[in-house]
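1. coordinates only, sequence not included:
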């Protein structure tokens, strides 16, 4: 029970992989039989012109394109960046810089309000809001 729940995603993906691979095999076999019949030849699984070679070629072509795509996304995105992308490291630095700029601006507003109105109550209220915003 725990094994199936702990690795549920892996089991589901393995199941889907096998279902689609079997589907590819069956559809490929039907296509191979129709092609062989159109040429007046019998369809064989093994041998020089057997289906196994066509099946292996299509399977490896499919896997090659998928592995190339996966390699490109994993390997290249770990080295290269795309500015503004959630995966790029520049997002956190820019966010921290923006927060610091907003805090400085809020401090300026607090100081200006205090000087303009001379009200300690108003200053305390703005500082209270500032601390609440910083805590969120």
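-> It's in. Bear in mind that the values here come from a model prediction, so they are computed numbers and not experimental data.
2. Every contact and neighbour count from this point should use C-alpha atoms.
-> Noted.
3. Give me the number of neighbouring residues for residue 51.
-> Close neighbours of residue 51, defined as other C-alpha atoms under 10 Å, add up to 21.
4. Let's verify the residue nearest to it when sequence neighbours are not counted: helix, strand, or coil?
-> Excluding the flanking residues, the one nearest residue 51 by C-alpha to C-alpha, 6 or more residues apart in numbering is residue 45, at 4.6 Å. Secondary structure, DSSP: H, G, I helix; E, B strand; the rest coil: residue 45 is coil.
5. In what element of secondary structure is residue 111 found?
-> Assignment of secondary structure by DSSP states H and E places residue 111 within helix 90-117.
6. whoops, residue 42 was the one
-> Residue 42 belongs to no helix or strand when assigned by DSSP H and E.
7. give me the number of residues near the closest residue to residue 91 other than its chain neighbours?
-> Nearest residue to residue 91, sequence neighbours excluded (C-alpha to C-alpha, 6+ apart): residue 84, at 6.3 Å. Residue 84 has 11 neighbours, counted by other C-alpha under 10 Å.
8. Mind checking what secondary structure residue 84 has?
-> Of the three states, residue 84 takes coil under three-state DSSP.
9. put this beside the first:
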């Protein structure tokens, strides 16, 4: 029994560690953001608020969702763009002019009991399933985008009120330069990071990582 438990953690260790790091940094962001928020409250002559109340503020929501939005946009765009676009020599690219197993039409393969149910079912279910990864990321992007607009409008309106100015609705907030500045300052960094690994993996290596080509592979060898 102990051996099975150890194997399960090993088999899922990448997700477990990544999710644990997400929780650690989210908690760290909440704690430090809470301190910054109360410092600003005192500077404006307002009373500090409790930690749980801070988690319901537009300031915390906006800081959270503007970052989630950019991450999901990056991953969704990367999943879709790598269907058609290539980078010679990159481990992040499909091989140039060579068919891959991922390109195969699932309607032409032999199905078995371990074949995913949507493939065996076919029809519209299969159409959704064969595009489900991109759909997931873009649904999460638009959800985060909407939550960014709602919480950002609340934070923006609170700041406006401190200066005796009227607040805005989420729809009105979408038309402000502030909203698009918050979004694009994250979007540009996400696509820069992806571009860096796409090009960097042409010439650089990391032994043991599936994101890298084998150390001995030629620079112009394309694909994993």
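-> Noted; the coordinates are in hand. Here the structure is a predicted model, which means the values were calculated and not measured.
10. can I assume the residue nearest to residue 91 of structure 1 is in contact with residue 90?
-> Yes - using C-alpha atoms under 8 Å, residue 84 of structure 1 makes contact with residue 90 at a distance of 7.1 Å.
11. for the residue positioned nearest the centre of structure 2, what are its contacts?
-> Centroid-nearest residue in structure 2: residue 71, 2.7 Å away (criterion: C-alpha atoms, centre = their mean). Taking C-alpha atoms under 8 Å, 6 or more residues apart in numbering, we find residue 71 of structure 2 in contact with 141, 187, 190.
12. The last one is in what secondary structure piece?
-> Looking back up the chat, that one is residue 190 of structure 2. For residue 190 of structure 2, the element it lies in under DSSP H and E is helix 177-203.
13. In structure 1, what stretch matches that helix?
-> With TM-score structural alignment applied, helix 177-203 of structure 2 matches no range in structure 1.
14. got it, and stretch 143-160 of structure 2?
-> Alignment note (TM-score structural alignment): stretch 143-160 of structure 2 is unmatched in structure 1.
15. Do a quick rundown of the helices in structure 2.
-> 2-11, 13-43, 51-54, 58-84, 117-121, 123-129, 132-162, 170-173, 177-203 (DSSP state H).
16. Figure out how far the last one is from the centre of its chain.
-> Think helix 177-203 of structure 2. What separates the centre of helix 177-203 of structure 2 from the centre of its chain is 12 Å, taken as C-alpha atoms, centre = their mean, to the nearest Å.
17. name the helices or strands packed onto that helix?
-> Helix 177-203 of structure 2 sits against helix 58-84, with contacts defined as 3 or more C-alpha pairs under 8 Å, 6 or more residues apart in numbering; DSSP states H and E.
18. okay, and the helix it packs on goes to which residues in structure 1?
-> The alignment places helix 58-84 of structure 2 over residues 53-79 of structure 1 (TM-score structural alignment).
19. now the matching stretch: how far from the chain's centre is it?
-> Put simply, stretch 53-79 of structure 1 sits 17 Å off its chain's centre (C-alpha atoms, centre = their mean).
20. Equivalent analysis for stretch 18-30 of structure 1, please.
-> In this view, stretch 18-30 of structure 1 has its centroid 27 Å away from the chain centroid, taken as C-alpha atoms, centre = their mean.
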